[in-house]
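Colleague: Kindly generate the corresponding structure for this input.
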Amino acid sequence: MKKLFAFCCCLLLSSCFEITERIKHHDDQSGEYTLMVDFSQSWLKTKSAIWLEEVDGVKIPNEQEITQKLDDFKSKVSKIGGISNVITKTNFDKYIFIIKLDYKTLKALNEVVNTLNKQKNQIHFTGDSKSFERIASYPIPEKLIKDEKKKEDLEKASIVSIYTFDRDISATSNGNSKISKNKKTVFLKQSMYSVLKKSALMNNTIKLNQ
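Modeller: Purely as a prediction, here's the structure:
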């Protein structure tokens, strides 16, 4: 995710985007994970930035480089025990990029996120029969938040989490999160600017009915 966020922040110099993390988590602690980066709201600006290859002195990866990075990621995480059905998708018409995979354990999922972030032994998810916890850590360049010229763009960009469970949700620790009517899904959305200032805004502990 470190490279992914770096790529997003490079394009943020000329466009806004949304990052969505979607998880369907089962009682046996397995599940499906999807990460989507969506530049469709500003696809023309994004396309122009990639075509120019540089914005404000920052190198922008071209389409071939983006595809190669995703292929490299797929190859790496496919070798992680407990990870299967890894899929990466690119849509260079709307500039939407997707990573999908299945995990058998949260330990395996943590290893996937650590591969994205180039981290080791970092815990991003924990869970048991009673709860599920997301511990957020987004490696976004801090210098962006110090640039007042980028504040408006950062406020337009957003990070979203959508987590679905087999059992009903009884409570969440994050006051900004919303529980669906059927009580199976929790939704949380924050601006990139807010998360840059405080990653913990995406933290959430979801309590499940027994």
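Colleague: C-alpha only now, for contacts and for neighbours.
Modeller: OK.
Colleague: In the protein, spot the helix with the most residues.
Modeller: Determined from DSSP state H, the single longest helix within the chain is helix 63-77.
Colleague: other SSEs contacting that one?
Modeller: On a contact count with 3 or more C-alpha pairs under 8 Å, 6 or more residues apart in numbering; DSSP states H and E, helix 63-77 meets strand 83-91, helix 106-117.
Colleague: Correct me if wrong: K2 contacts N114.
Modeller: No. Applying C-alpha atoms under 8 Å, one finds K2 not in contact with N114, separated by 9.1 Å.
Colleague: Please name the residues that touch C16.
Modeller: Taking C-alpha atoms under 8 Å, 6 or more residues apart in numbering, we find C16 in contact with F39, Q41, S42, D153, L154, K156, A157.
Colleague: ChimeraX command for the buried members of the residues you listed?
Modeller: The following ChimeraX line selects those of the contacts of C16 that are buried, judged by 16 or more other C-alpha atoms under 10 Å:
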select :39,153,154,156,157
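Colleague: Distance to I145 and secondary structure added to the contacts of C16, as TSV?
Modeller: Formatted as TSV, those follow (distance: C-alpha to C-alpha, whole Å; DSSP: H, G, I helix; E, B strand; the rest coil):
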residue	distance to I145	secondary structure
F39	20	coil
Q41	22	helix
S42	21	helix
D153	10	helix
L154	8	helix
K156	13	helix
A157	13	coil
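Colleague: Second chain to compare with the first, below:
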Amino acid sequence: MKTYFRQIFLLIPLFLLTSCFDILDKINVKADGSGEYSLILNASKSKTRLASISKMETINGKKVPKKAEIESKINEAARIFKTTPGISNVKTSMDFDNYIIKLSCNFRKIENINAGLEQLKAKNILGKMIPTKIYSQNLAAKSFTRNKINTFKSDYDKLSSADKEVFNGAKYTSIMQFENTIKSQSNTAYQIAPNKKALKLDGSILDFILQKKQTQNNIILQ
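Modeller: Predicted structure coming up:
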């Protein structure tokens, strides 16, 4: 089971050694369905501790990944995304002083992101149980959907207390921005921006693992 949760975060192995990290998942969708996707992994609040850990070989029985290993994984993910049809302008940045990693790209349609994630899974960059059919859009119906994902609660419950601590203090934020105005949404846990062109959902990663918060949302655009 420890291996399972490590698979979830194969792109951020060093972050698993601290519970204080944030994940920002952001999309910006134009009226024609194209847009930009970015994923930011931020452990700057733990940078002092991570700087010390990075000098070790192991901690709590776990191998400490080196900078070169992390760079290799991120660069491999970028190469795979670049070969996915519909995805372009793939960029990565790695700030090892503040422990912030970013992957961004443009897409012709949001389903291209699903395909890119599926390719990462096929190449073992993402764990096999990670959801990849995250988004869907129907331009004719002016609808955009953040699809439902499976719960990880049963897997989490089987973890040791030490492994559960990894998720204490970890945060997840989803931001969806649209060129068109939002007419309605099915999940009111998302905060809607005053201009009605953006939605935000955030909470502890445990909120989502334990299904206290749901990411699923069906959005109707004007």
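Colleague: Of all residues in structure 2, which one is nearest the centre?
Modeller: Nearest to the centroid of the C-alpha atoms of structure 2, with distances taken as C-alpha atoms, centre = their mean, sits D25, at 5.1 Å.
Colleague: Pick out whichever of the contacts of C16 of structure 1 sits closest to K76 of structure 1.
Modeller: Ranked by distance to K76 of structure 1 (C-alpha to C-alpha), those are led by F39 at 25.2 Å.
Colleague: Distance of the residue in structure 2 that the closest one lines up against relative to I8 of structure 2?
Modeller: In structure 2, the residue matched to F39 of structure 1 (TM-score structural alignment) is A43. Distance of A43 of structure 2 to I8 of structure 2, computed by C-alpha to C-alpha, to the nearest Å: 17 Å.
Colleague: number of nearby residues for V86 of structure 1?
Modeller: 17 (other C-alpha atoms under 10 Å).
Colleague: which ones are touching the equivalent of it over in structure 2?
Modeller: By TM-score structural alignment, V86 of structure 1 lines up with V90 in structure 2. Shown in contact with V90 of structure 2 (C-alpha under 8 Å, 6+ apart): A78, F81, K82, L103, S104, C105, N106.
Colleague: Map the last one onto structure 1.
Modeller: To tie it back to what came earlier, the one meant is N106 of structure 2. N106 of structure 2 maps onto D102 in structure 1, by TM-score structural alignment.
Colleague: what's the helix or strand harbouring that match packed up against?
Modeller: Remark: D102 of structure 1 resides in strand 96-103, with elements defined by DSSP states H and E. Contact partners of strand 96-103 of structure 1 among helices and strands, from 3+ C-alpha pairs under 8 Å, 6+ apart: strand 31-38, strand 83-91.
Colleague: how big is the offset of it relative to structure 2?
Modeller: Here the mean offset of strand 96-103 of structure 1 against structure 2 after fitting is 0.3 Å, by mean C-alpha distance after the TM-score superposition for structure 1.
Colleague: Please compute how far that strand lies from its chain's middle.
Modeller: The chain centre lies 10 Å from the centre of strand 96-103 of structure 1; the measure is C-alpha atoms, centre = their mean, to the nearest Å.
Colleague: what angle separates that strand from strand 83-91?
Modeller: 170 degrees (axes from the mean of the first three to the mean of the last three C-alpha atoms, to 10 degrees).
Colleague: circling back: can I get the helices and strands packed on helix 63-77 of structure 1 in CSV including distance to V58 of structure 1?
Modeller: Converted to CSV, these look like this (distance: least, C-alpha to C-alpha, whole Å):
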stretch, distance to V58 of structure 1
strand 83-91, 22
helix 106-117, 20
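Colleague: Please name the nearest non-neighbouring residue to the equivalent of K69 of structure 1 over in structure 2.
Modeller: Aligned counterpart of K69 of structure 1 in structure 2: K73 (TM-score structural alignment). Distances taken as C-alpha to C-alpha, 6 or more residues apart in numbering put L11 closest to K73 of structure 2, at 6.2 Å, once the chain neighbours are dropped.
Colleague: Helix, strand, or coil at the one you found?
Modeller: coil (DSSP: H, G, I helix; E, B strand; the rest coil).
Colleague: quick one, which of the helices and strands packed on strand 96-103 of structure 1 is nearest to L208 of structure 1?
Modeller: Nearest to L208 of structure 1, of these and by C-alpha to C-alpha, is strand 31-38 at 15.7 Å.
Colleague: tell me which residues of the helix or strand following that closest one are tucked away?
Modeller: Following strand 31-38 of structure 1 in sequence order, the next helix or strand is helix 43-52 (DSSP H and E). Under the neighbour-count criterion of 16+ other C-alpha under 10 Å, helix 43-52 of structure 1 has W43, L44, K45, T46, K47, A49, I50 buried.
Colleague: Could you do stretch 83-99 of structure 1 as well?
Modeller: Under 16+ other C-alpha under 10 Å, the buried positions of stretch 83-99 of structure 1 are I83, S84, V86, T88, T90, K94, Y95, I96, F97, I98, I99.
Colleague: just checking, the second one touches K100?
Modeller: I take that to be S84 of structure 1. No. Using C-alpha under 8 Å, S84 of structure 1 makes no contact with K100, being 9.5 Å away.
Colleague: What does A115 of structure 2 correspond to in structure 1?
Modeller: So A115 of structure 2 corresponds to E111, using TM-score structural alignment.
Colleague: From D71 of structure 1, how far out is its match?
Modeller: 17 Å.
Colleague: More neighbours: which of the two?
Modeller: E111 (23 against 14).
Colleague: Right, I'll call it a day here.
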